[in-house]
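Undergrad: Output the structure for:
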Amino acid sequence: MQISEATWERLLALRLGHEGLAGVDAAFGLYGPIAGARGQFVLAQVGQSLDGRIATPAGDARDVSGRDGLAHLHRCRALVDAVIVGVGTVKADDPKLSVRMVKGPAPVRVVVDCHGDLDGRESLFRDGGAPVVVIRSSTARGRLFPGADVVSLPPKANGLDPQDILDALAQRNLLRVLVEGGARTIARFIEAGLVDRLHVAISPIIIGSGPSGIILPPVERLTGAHRPVTDVYNLGSDILFDCRLERDRGSARQGKDVCVAQQA
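TA: Prediction:
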């Protein structure tokens, strides 16, 4: 799927609230719901191999997605207010979480660090990039990082509540959120019924073994499996499945008591 500079400019304008800019081409079908979202909107993104792997057993994940898959991810980052990753992803990949492959604003970078494992040597604290928010349990002992916003949330029975995380971001006017990694972090938000769209980008590579892209509780029969309405896009180097999940928007909604850090 080719995206012209003019189309991308219109999508960026739509992100800023300029209505009446929607188009009818494939780019608007894919990116329009993100750019045009008003209120809280959660997108989860997974880049994986043909056999459903996101990394080697040793943790090498840098070349799973092709160049077009990476450009897609950077477009998604440019259209949201904040991008969430678990501490395991930061420890394994030391990501910049930038938009260097596309034109657009860089999102606030959010790291869920339940137990205060970050030590300040991670690149995102020192690269001069977008602001950083660190979310940890109020019972955790951790460092304060110059220039970073450290948010302490009360743990529930099994850890932090994904809804509490989204609420803390909403208080900072960070409403459009990309949950980028790792697999367990994405799964926690899906389990809690808090994801509007799930993007699964598949690259033509076979890894053979390693962690899976999404890890959810097992179902006994396929009738219990998620079957979202899905559109398929040819990005070029990768094939993208744009899945519409049924998010629970009840006002009394509380996400499941899960810890969304430690293992990405």
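Undergrad: Could you use CA atoms for every contact and neighbour count after this?
TA: Fine.
Undergrad: Name the single longest helix found in the protein.
TA: In the chain, assigned by DSSP state H, the helix with the most residues is helix 67-79.
Undergrad: List the buried residues in stretch 168-184.
TA: Along stretch 168-184, these residues count as buried under the neighbour rule (16 or more other C-alpha atoms under 10 Å): 168-170, 174-184.
Undergrad: Quick one: residues contacting the residue nearest the centre of the chain.
TA: Geometric centre of the chain, nearest residue: residue 179, 1.9 Å, by C-alpha atoms, centre = their mean. Each residue near residue 179 by C-alpha atoms under 8 Å, 6 or more residues apart in numbering is listed here: 42-45, 83-85, 185-186.
Undergrad: Now, these that are in helices?
TA: Secondary structure assignment by DSSP H places 185-186 of those in helices.
Undergrad: Could you also give me the structure for this next sequence, so I can compare it with the first?
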Amino acid sequence: MRKVDLTDDCWDLLLRLKDGAEISLCPSDPAHALYGPIASARNKFVLAQVGQSLDGRVATPSGDARDISGPDGLAHLHRCRALVDAVIVGVGTVKADDPRLSVRMAKGKDPVRVIIDCRAELKGDEGIFTDGGATVLIFQSSEAPMKTYPNADVIRLMPDETGLSPQDILSALADRNLSRILVEGGARTIARFIDADLVHRLHVAIAPIIIGSGPSGITLPPIDKLSSAHRPATETYTLGSDIVFDCLLKSDIPLARQSEKVCMADLA
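TA: All right, here's what the predicted structure looks like:
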């Protein structure tokens, strides 16, 4: 397990890399190894992030999810937001948590906020529409009632038999020059992107808490044998209060051309 000790200088370097600087990172530095693949990705890149308990829960049965991740796990999530162009959540996450989806615990720009609301369930009084934050995009089915929302753009897509296609969503975002994407929740939304083989990296952040029951972080279609299970190449990092499993699901990631050499000591 590698310890992430993220200095201000290191984070500034990663933000420069995200913005297009040609920098060669140090794989031996855990912070570079964990965040570098996000910052250096070019063209289409999808990161999924799950924050869960030791027993794999992301909320209590009543839906309380606010205190699962520790402070370092939350900071990690905000860093991931700062390194992407847009963050995606499903309508259930908005209804349950009323999230801001902004960068508050790290330096960096807020991503465009994307909500998948296939059946146009949102009312328009949710905080994300009135908080004065980054752009909000709503994906609706073309078969749902036509609804508009304050301070948000609605994109209507033709659904398939299971809802809105994750590939169609990514293509519509790419048309808006939003190519580096964080899929943050909920479990069904993350699962649909994974099942469609669109997620390049999966971060599973585990906090030392046992809930005992409640929804799980990823809900994929059932399999009969473990031989059919996902077995991604994985690196493990300790952030302090939480542990992150960095799982490589797809390796076809276009990376930035790297030239400026920056190497830091391995603090693991």
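Undergrad: The longest helix of structure 1 maps to which residues in structure 2?
TA: Mapped onto structure 2 using TM-score structural alignment, helix 67-79 of structure 1 spans residues 71-83.
Undergrad: Please apply the same query to stretch 228-246 of structure 1.
TA: By TM-score structural alignment, stretch 228-246 of structure 1 lines up with residues 232-250 in structure 2.
Undergrad: orientation of the helix or strand hosting residue 242 of structure 1 relative to helix 67-79 in degrees?
TA: Counting by DSSP states H and E, the element that carries residue 242 of structure 1 is strand 239-244. Computed by axes from the mean of the first three to the mean of the last three C-alpha atoms, to 10 degrees, the angle separating strand 239-244 of structure 1 from helix 67-79 equals 30 degrees.
Undergrad: Show me what strand 239-244 of structure 1 is packed up against.
TA: On a contact count with 3 or more C-alpha pairs under 8 Å, 6 or more residues apart in numbering; DSSP states H and E, strand 239-244 of structure 1 meets strand 197-203, strand 229-234.
Undergrad: For it, give me the average deviation versus structure 2.
TA: In the superposition with structure 2, the average deviation recorded for strand 239-244 of structure 1 is 0.2 Å (mean C-alpha distance after the TM-score superposition for structure 1).
Undergrad: Could you tell me which residues within that strand count as buried?
TA: 239-244.
Undergrad: Kindly report the same for stretch 96-112 of structure 1.
TA: Counting neighbours by 16+ other C-alpha under 10 Å, stretch 96-112 of structure 1 gives 96-99, 102, 104-112 as buried.
Undergrad: Check stretch 127-138 of structure 1 too.
TA: Buried residues in stretch 127-138 of structure 1 (16+ other C-alpha under 10 Å): 129-138.
Undergrad: so it aligns onto which residues of structure 2?
TA: Aligned by TM-score structural alignment, stretch 127-138 of structure 1 falls on residues 131-142 of structure 2.
Undergrad: now swap in stretch 156-175 of structure 1 and tell me
TA: Aligned using TM-score structural alignment, stretch 156-175 of structure 1 spans residues 160-179 in structure 2.
Undergrad: can you list contacts of the matching stretch?
TA: Taking C-alpha under 8 Å, 6+ apart as the rule, stretch 160-179 of structure 2 contacts 42-45, 85-86, 118, 139-141, 157-159, 192-193, 196, 198.
Undergrad: What number of neighbouring residues does residue 31 of structure 1 come out with?
TA: When neighbours are defined as other C-alpha atoms under 10 Å, residue 31 of structure 1 has 19 of them.
Undergrad: wait, doesn't it sit right on residue 12?
TA: No: the pair formed by residue 31 of structure 1 and residue 12 falls short of the contact definition of C-alpha atoms under 8 Å, at 9.9 Å.
Undergrad: List the contacts of residue 68 of structure 2.
TA: The contact partners of residue 68 of structure 2, by C-alpha under 8 Å, 6+ apart, come to 51-53, 58-59, 207, 209.
Undergrad: Can I get those residues in JSON lines including secondary structure?
TA: Shown next, in JSON lines, are those (DSSP: H, G, I helix; E, B strand; the rest coil):
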{"residue": "51", "secondary structure": "strand"}
{"residue": "52", "secondary structure": "strand"}
{"residue": "53", "secondary structure": "coil"}
{"residue": "58", "secondary structure": "coil"}
{"residue": "59", "secondary structure": "coil"}
{"residue": "207", "secondary structure": "coil"}
{"residue": "209", "secondary structure": "coil"}
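Undergrad: Just name the closest of those to residue 219 of structure 2, please.
TA: residue 58 (11.5 Å; C-alpha to C-alpha).
Undergrad: what's the mean gap between whichever strand or helix holds residue 154 of structure 2 and the aligned bit of structure 1?
TA: For residue 154 of structure 2, the enclosing helix or strand under DSSP H and E is strand 152-157. Mean deviation of strand 152-157 of structure 2 from its aligned counterpart in structure 1 after superposition (mean C-alpha distance after the TM-score superposition for structure 1): 0.5 Å.
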